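K.L.:
any chance you could fold what I've pasted below:
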Amino acid sequence: MSKTASGWERYGSRISGGWRGFVGYFEGVMGADAYRRYLEHQQRTHPDAEPLGERAFWRDHMDWQDKNPQGRCC
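P.N.:
Predicted coordinates for the structure are as follows:
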C-alpha cells in the first residue's frame, strides 16, 4: 500500500480548496466578512475594549452606509 494520496484524493482536495477560495472571495466582494474583519481589527488595535455584538455591528454598518452612500449596485 502506498502512503501517497490517490489521484481522486488529490483531485478532491484541489476542488475543496478552490471552492473555499471562491467562497472567501465572494464573501469579501459582497461584504459578508465585514464583521469578522471588524473583530480582527478590534482585537489588534483595541484588545481591552468590548467589541460590538454582530447584530449591533450590522445595524451600525447599515446606518453608516445610508449616511455615506457610495457606488454600489443596490
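K.L.:
going forward, measure contacts between C-alpha atoms and count neighbours the same way
P.N.:
Fine.
K.L.:
okay, which residue is most central for this structure?
P.N.:
When CA atoms, centre = their mean is applied to the chain, the residue found nearest the centroid is Asp33 (3.0 Å).
K.L.:
how near is Gln42 to Tyr35?
P.N.:
As judged by CA to CA, to the nearest Å, Gln42 and Tyr35 stand 10 Å apart.
K.L.:
how about the helices of the chain, start to end?
P.N.:
7-30, 34-45, 54-67 (DSSP state H).
K.L.:
run this one through as well so I can compare:
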Amino acid sequence: MSRAGALAAAPRRAAAWLWWYLTELTGENAYARYVARARGADPAAPVASRREFERERVERRYADPRNGPGGGCC
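P.N.:
This is a model prediction of the structure:
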C-alpha cells in the first residue's frame, strides 16, 4: 500500500475502532456474542430473541445481591 493509501485508510480504521469500542462499552455486542456462542455449541438449539436476552440480562444485573454472586447493581 502506498503512503497516500495508508493515510487515506487511517481515518477509516480509527472510525471502525471507535465504533467497536463504543459498542463493547455499551454492551451492544453482547447479543451478537450470545448468538454466536449458542449457534456454535448447537446449531439446532433455539436462540432467545433480542428482547428475551436483554430482559434476562437486566434481571441478572439487578437481582437481589443476597441471592449470590453477580447480583446487585454495583
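K.L.:
related to what we said a few turns ago, deepest-packed of the helices of the first structure, please.
P.N.:
Per residue and on average, the most neighbours among the helices of the first structure fall to helix 34-45, with a mean of 14 (mean count of other CA atoms under 10 Å).
K.L.:
what's it packed up against?
P.N.:
When contacts are defined as 3 or more CA pairs under 8 Å, 6 or more residues apart in numbering; DSSP states H and E, helix 34-45 of the first structure packs onto helix 54-67.
K.L.:
counting contacts, what elements does the helix it packs on pack onto?
P.N.:
Identification of packing neighbours for helix 54-67 of the first structure by 3+ CA pairs under 8 Å, 6+ apart yields helix 34-45.
K.L.:
in the second structure, what stretch matches the helix it packs on?
P.N.:
Counting by TM-score structural alignment, helix 34-45 of the first structure pairs with residues 30-41 of the second structure.
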